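Peer 1: Requesting a structural model of the entry that follows:
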Amino acid sequence: MGAEPRPPRREVITGKPATHTLTAAASGVENEPAVRKLMSRQICAALTVTVLLALLLGLLPVLLHLLPDTGSAGVPLAVWLALGVAPYPALLAIGAWYVHRAEHNEGDVTGR
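Peer 2: This is a model prediction of the structure:
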């Protein structure tokens, strides 16, 4: 069980090796200021979503503390609603807003 043989190494024998320079067009960055603006807008949207999620999930303990202690199976009904139902529409709305904002930001840069 030895190592597999390596293919022979290519040697340049008829001239200097070509040097490649990466231009802006070749790298896909045609308009660097526009790309920087896009990146800053995307970061702003991501930070907004992070703050919204932190508020939503961080305020759940406060909400649970304020809910009444009536329910069945030892767990109040309001707790089931607060944990099992209430956060998900808000999470979906925040996610949908973020996707819409990201597509809008990219459309501004690409002109679509």
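Peer 1: C-alpha from now on. contacts and neighbour counts both.
Peer 2: OK.
Peer 1: helix or strand for the most centrally placed residue in the chain, which one?
Peer 2: Nearest to the geometric centre of the chain sits Ala46, at 7.0 Å (CA atoms, centre = their mean). Here Ala46 is covered by helix 32-58, with elements defined by DSSP states H and E.
Peer 1: run this one through as well so I can compare:
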Amino acid sequence: MGAESVPRREVVTGRPRPSDRTTVPRPAPSPEPPPRVDDTVRKVMRQQLRAGLIATALLAALLGLLPVLLRVLPFPGTASRVPPAVWLLLGVAPYPVLLAIGAWYVRRAERNEAGSTAPAPVERP
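Peer 2: Predicted coordinates:
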């Protein structure tokens, strides 16, 4: 049992590093500058943020005004029951507004992405 040689255990966590004597060839710098993808991505992100904030503001303004509208509208003689106009205003009216704002946002987002398609960066060997 004691005469056998036991191989040494090694923990491998990545590629082997080159020794100090070997040099790793570095790619030659390219004469033309790489395309600026960062500017295009930032522009698209700004446009998408603007569209999202506009959609959120429209939703907050239109749906946030429903309680004000219900408070302002006079409903004579309705002390104990809720008039059907309130049910229609709360149960039906918000959905076309939500669908319209959602459709507008999707069209705007697709137009933003399609209008700023940047060429993919070229990988050099």
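Peer 1: hmm, back to that, okay, the aligned partner of the residue nearest to the centre of the first structure in the second structure and Leu59 of the second structure: tell me how far apart.
Peer 2: Alignment note (TM-score structural alignment): Ala46 of the first structure maps to Gly52 of the second structure. Distance, Gly52 of the second structure to Leu59 of the second structure, using CA to CA, to the nearest Å: 11 Å.
Peer 1: about what we covered before: give me the helices and strands touching the helix holding Ala46 of the first structure, please.
Peer 2: helix 87-110 (3 or more CA pairs under 8 Å, 6 or more residues apart in numbering; DSSP states H and E).
Peer 1: What lies in contact with the helix it packs on?
Peer 2: Surrounding helix 87-110 of the first structure, the residues in contact under the criterion CA atoms under 8 Å, 6 or more residues apart in numbering are 34-35, 38, 41-42, 45-46, 49, 52-53, 56-57.
Peer 1: Check the spacing between the corresponding residue of the second structure for Glu106 of the first structure and Leu49 of the second structure real quick.
Peer 2: Under the alignment by TM-score structural alignment, Glu106 of the first structure pairs with Glu113 in the second structure. Distance of Glu113 of the second structure to Leu49 of the second structure, computed by CA to CA: 12 Å.
Peer 1: more neighbours, these two?
Peer 2: Higher neighbour count among Glu113 of the second structure and Leu49: Glu113, with 16 against 13, using other CA atoms under 10 Å.
Peer 1: about what we covered before: emit the PyMOL select command for whichever of the contacts of helix 87-110 of the first structure are buried.
Peer 2: A single PyMOL command suffices to select whichever of these are buried according to 16 or more other CA atoms under 10 Å:
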select buried, resi 38+41+42+45+49+53
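Peer 1: how about the contacts of helix 87-110 of the first structure in JSON lines, adding distance to Gly111 of the first structure?
Peer 2: Listed next are the contacts of helix 87-110 of the first structure as JSON lines, based on distance: CA to CA, whole Å:
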{"residue": "Ala34", "distance to Gly111 of the first structure": "11"}
{"residue": "Val35", "distance to Gly111 of the first structure": "13"}
{"residue": "Leu38", "distance to Gly111 of the first structure": "12"}
{"residue": "Arg41", "distance to Gly111 of the first structure": "16"}
{"residue": "Gln42", "distance to Gly111 of the first structure": "16"}
{"residue": "Ala45", "distance to Gly111 of the first structure": "19"}
{"residue": "Ala46", "distance to Gly111 of the first structure": "22"}
{"residue": "Val49", "distance to Gly111 of the first structure": "25"}
{"residue": "Leu52", "distance to Gly111 of the first structure": "29"}
{"residue": "Leu53", "distance to Gly111 of the first structure": "31"}
{"residue": "Leu56", "distance to Gly111 of the first structure": "34"}
{"residue": "Leu57", "distance to Gly111 of the first structure": "36"}
